[in-house]
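Asks: 3D model of this:
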Amino acid sequence: MLRTRIGKIGIALLAVPALQLIFASFLPANATESNLSAADNTLILTSSALVLLMTPGLAFFYGGFTQAKNVLNTMAMSFVMMGIATLVWSTIGFSLAFSDGGASNAFIGNPSTYAFLENLPSNWEGLQIPGLSFALFQGMFAIITPALISGALVERISFRFWCFFTPIWILLVYAPLAHMVWGGGLLGKDLDFAGGTVVHISSGVSALVLAGLIGSRSNWPKGIKPPHDITQILIGTGLLWFGWFGFNGGSQLSVSGAELPFTTTHVSAAAGLVAWALIESIKDGKSTAVGMATGAVAGLVGITPAAGFVSPGSGMLIGAITSALCYLSVQLKIKLSFDDSLDTFAVHGVGGTAGALLTGFFAKSELIASHPAGLVLEEQGRMALISGQFQAVLIAYGIAAIGTFVIAIVLKSLGCNFRVNNSEEQSGLDISQHGEEAYMEKTGSPSAT
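Replies: Presented below is the predicted three-dimensional model:
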């Protein structure tokens, strides 16, 4: 018995250096224990996977809202970004967003510095993670951001136009905004923890512009049926909520302190869900599953720019306030008869705007002490901080609106039309754009309902 125990202890002792050797093989050759944290790297890699999962989650969320004859096309517009955006980001997108742009550094980086994800530092400046891990994590944001835009355009946009528009948009709109906020550019003094301006305002405003250019669906609003599958909407919401822990929590970029954005993310989503349900209950006498799902997403959008800068209590308030404002925005859209199909601007544009401004109201001085905005708060006061947030919002609106308009008009002038023709729209975009359908009748014949 004693020999057996000694043998087991010996094996365990031998295993320790073996495991250390295996782990070391995954680190860059010039990495050392002093400049890399295995825990931080694990957080970033896990968060990267969580954020990637949000894109299929968004596909389910959007797909459930549409008519059955358009569900595959709707989901494909999100899913294709996992290919297109990844390639664009890996070639020059990341370099544009996160390298030094020299004389143009206020607005954009150098496209060649990290082209094809080469020449990345063994550990990213100011962090304890490899440069490649940082680039991978940021790339997941570049995937879901253009995918968000598609919600305003479903059931009439040309898939060909979508595949031409999005890579250009990533390079001309998303990458410059990411650089200005997170890459050392013009908006580096403003608070945006995980993408209120960079992700949600840019996608929401771009969606609004494109929806206006493309026009309403031909049979909207009277001919449009209710969501074809609310269960898909709820599944998508669950996946988005789950993935958002990586979206916001991973943006801490370190295990130390990550418990705060994880928590504020969760409580804000919960508050958004309950707020929307209460509003519906008071107004209509009942709460809908679709409303609760939308409220949860609104809460998640609202907390994104604030997640690591506010207390959990403030996170609840941000979630509830943002949800209420998004609800009012949806009602206004209906009254104005504007066909933002799945309320992309109403939730992401308005929600991102509300979140960015509320971040200025609720940010705690001790939580932003190491951020340039902390000095603004200390020396100039709360109103100066809020004013800075408002200016960042206006700049994001301008870049997204002008950039989107120019890209769309140029593409159209080159013969790439915005939308499908009327017969294709009536038959359904699953058939016209992809030659397949999501559902078949029991008899085996295609259903185009």
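
Asks: C-alpha only now, for contacts and for neighbours.
Replies: Noted.

Asks: just the helices in the stretch 151-300 of the chain please.
Replies: 159-169, 175-182, 202-214, 230-244, 259-284, 289-303 (DSSP state H, counting those that start in this stretch).

Asks: Out of the ones you listed, flag the one nearest Asp100.
Replies: Taking C-alpha to C-alpha, helix 175-182 is the member of those nearest to Asp100, at 9.2 Å.

Asks: returning to that earlier point: I'd like to know which of the helices of the stretch 151-300 of the chain lies nearest to Thr404.
Replies: Closest to Thr404 of those, according to C-alpha to C-alpha: helix 202-214, at 5.7 Å.

Asks: Determine the angle, from 0 to 180 degrees, between that closest one and helix 175-182.
Replies: Per axes from the mean of the first three to the mean of the last three C-alpha atoms, to 10 degrees, the angle that helix 202-214 makes with helix 175-182 is 150 degrees.

Asks: before we go on, could you also do this sequence so I can check it against the first one:
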Amino acid sequence: MEATEVWTLASSALVLIMTPGLALFYGGLVRVRSVVNMMLFSVSAMGVVGVLWILFGYSMSVIGDGDGWFAGSPLRDFGLAGTDPAEFIGVGFGAVFAMITTALISGAIADRVGLGSWVLFSGLWATLVYFPVAAWVWGGGWISQLGTWLGTPDVIDLAGGTAIHINAGAAALALALVVGKRQDFAPGAHRPHSIPLVTIGAALLWFGWIGFNSGLATDGATAGLILVNTLGAPAASILGWLAVDALRARKPGVIGAASGAVAGLVAITPAAANLSPGLALLLGVIAGAACAFAIEWKFRLGFDDSLDVVGLHLVAGVLGTVYLGFFAFDDGLFTGGDGGLLLVQVISVVGVAAYSFAASLIIAFVVKATTGLRVSAEVEQGGIDAAVHGEEAYALDRESQSAARP
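Replies: Okay, the predicted model is just below:
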């Protein structure tokens, strides 16, 4: 086995742990009565998407001869029957990307959606949105061909600024609009119940993100640049977020710092192999500051994105992808290019965001018509965990307290 294959195999394990890390991150951000529900959304996405990826998702994400520009054929290689086992490391690497992308969306609907509705949405969304968009970006589809068609540099998206973060962020906005607001939606009404869980989750995300960004690196120099930028951009983003809080006379906190790190990680995802470390730091500061402002807009615009998937992933994903059009090595507008790269980066952003939002909106309405989508007002008010799942995140502590009473 070659060294690059070993590293991709190891990176797959790093990315796999990101989805449980996301479960901890999201679980800490919600109220105590819906922790189990929120964490189960991430875990169930691993089950649903992992199975679909092996059955037909991988086949759809690779556009072969005669398949057209939209997506590959789900029947050509059903169940990986026609896949050379030599390709299986790449299949596994793609699977863990599909899992984390789908799980990201769930943060927008915390506290008010049942598991059955989420499972149905996640399966339909992966099939109709993620698999085709992955084909567009990495599988020979129209985004990967855009530069050839327009006579410009090719679109740059190392690890999913479009396919992962803009895709999930646009879907989260559509789903949140269909689900509707929580009963007591207002600034300050929903405080995170566990800062330690948020911190552990953010740490696991950052840990896994190194494999996320560098898993397909073919040489040490490229891998080293990706590593440095994947460390530097989120570090700078933490400072950018905290600086905005300070300017707004807000007390600094771990939630803001962790969110800043995630914003920087999202922004550097498409760009880690194509920016100098100094420009990656600048991107991190911009992303942290921009996302610190962006998460407040849900209250002004009136949509309830519970855990700020739109404010973090959509906003930072757009920033990182478009930023390359200005500063990417050789082809950025300010680094020797003529604007061609900026053009195709913007087209890719608009194309993915528009398709993901529209398709996700339709899927959400279909699920709503099928399952009702949202739990009853009584269950939402009383807590989804006990009513729907029969589990509570901290039931052991309650039992211990009961046993200690005389």
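
Asks: Can you lay out the helices of the stretch 151-300 of the first structure as TSV showing distance to Arg419 of the first structure and mean neighbour count?
Replies: Formatted as TSV, the helices of the stretch 151-300 of the first structure follow (distance: least, C-alpha to C-alpha, whole Å; neighbours: other C-alpha atoms under 10 Å):
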stretch	distance to Arg419 of the first structure	mean neighbour count
helix 159-169	8	19
helix 175-182	26	26
helix 202-214	7	25
helix 230-244	25	21
helix 259-284	33	22
helix 289-303	27	29
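
Asks: out of these, nearest to Leu53 of the first structure?
Replies: With C-alpha to C-alpha, the closest approach to Leu53 of the first structure among the helices of the stretch 151-300 of the first structure belongs to helix 230-244: 6.1 Å.

Asks: which residues in the second structure does the closest one match up with?
Replies: Mapped onto the second structure using TM-score structural alignment, helix 230-244 of the first structure covers residues 195-209.

Asks: post-alignment, the matching stretch versus the first structure, mean distance?
Replies: Here the mean offset of stretch 195-209 of the second structure against the first structure after fitting is 0.5 Å, by mean C-alpha distance after the TM-score superposition for the first structure.

Asks: picking that back up, closest one to Gly444 of the first structure among the helices of the stretch 151-300 of the first structure?
Replies: helix 230-244 (22.8 Å).

Asks: That closest one - contacts with which helices or strands?
Replies: Under the contact criterion of 3 or more C-alpha pairs under 8 Å, 6 or more residues apart in numbering; DSSP states H and E, helix 230-244 of the first structure touches helix 38-65, helix 259-284, helix 289-303.

Asks: can I get those in JSON lines with distance to Trp182 of the first structure?
Replies: Output for these, formatted as JSON lines (distance: least, C-alpha to C-alpha, whole Å):
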{"stretch": "helix 38-65", "distance to Trp182 of the first structure": "16"}
{"stretch": "helix 259-284", "distance to Trp182 of the first structure": "17"}
{"stretch": "helix 289-303", "distance to Trp182 of the first structure": "17"}
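
Asks: quick revisit: distance to Ala142 of the first structure for the helices of the stretch 151-300 of the first structure - can I get that in CSV?
Replies: Below are the helices of the stretch 151-300 of the first structure laid out as CSV (distance: least, C-alpha to C-alpha, whole Å):
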stretch, distance to Ala142 of the first structure
helix 159-169, 10
helix 175-182, 8
helix 202-214, 11
helix 230-244, 15
helix 259-284, 20
helix 289-303, 16
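
Asks: Would you tell me which of these gets closest to Asp339 of the first structure?
Replies: Asp339 of the first structure lies closest, by C-alpha to C-alpha, to one member of the helices of the stretch 151-300 of the first structure: helix 202-214, at 6.9 Å.

Asks: In the second structure, what stretch matches that closest one?
Replies: The alignment of helix 202-214 of the first structure onto the second structure (TM-score structural alignment) spans residues 167-179.

Asks: just to revisit the earlier point, excluding its own residues, what touches the match of helix 230-244 of the first structure? List them.
Replies: Under the criterion C-alpha atoms under 8 Å, 6 or more residues apart in numbering, residues 11, 14-29, 230, 254-255, 258, 261-262, 265 lie in contact with stretch 195-209 of the second structure.

Asks: give me that answer again for 7 Å
Replies: Counting contacts by C-alpha atoms under 7 Å, 6 or more residues apart in numbering, the residues outside stretch 195-209 of the second structure that touch it are 14-15, 17-18, 21-22, 24-25, 28-29, 255, 258.

Asks: Over to stretch 276-284 of the first structure?
Replies: Residues outside stretch 276-284 of the first structure that contact it (C-alpha under 7 Å, 6+ apart) are 286-287, 291-292, 295, 323-324.

Asks: What is the corresponding segment of the second structure for it?
Replies: Under the criterion TM-score structural alignment, stretch 276-284 of the first structure matches residues 241-249.
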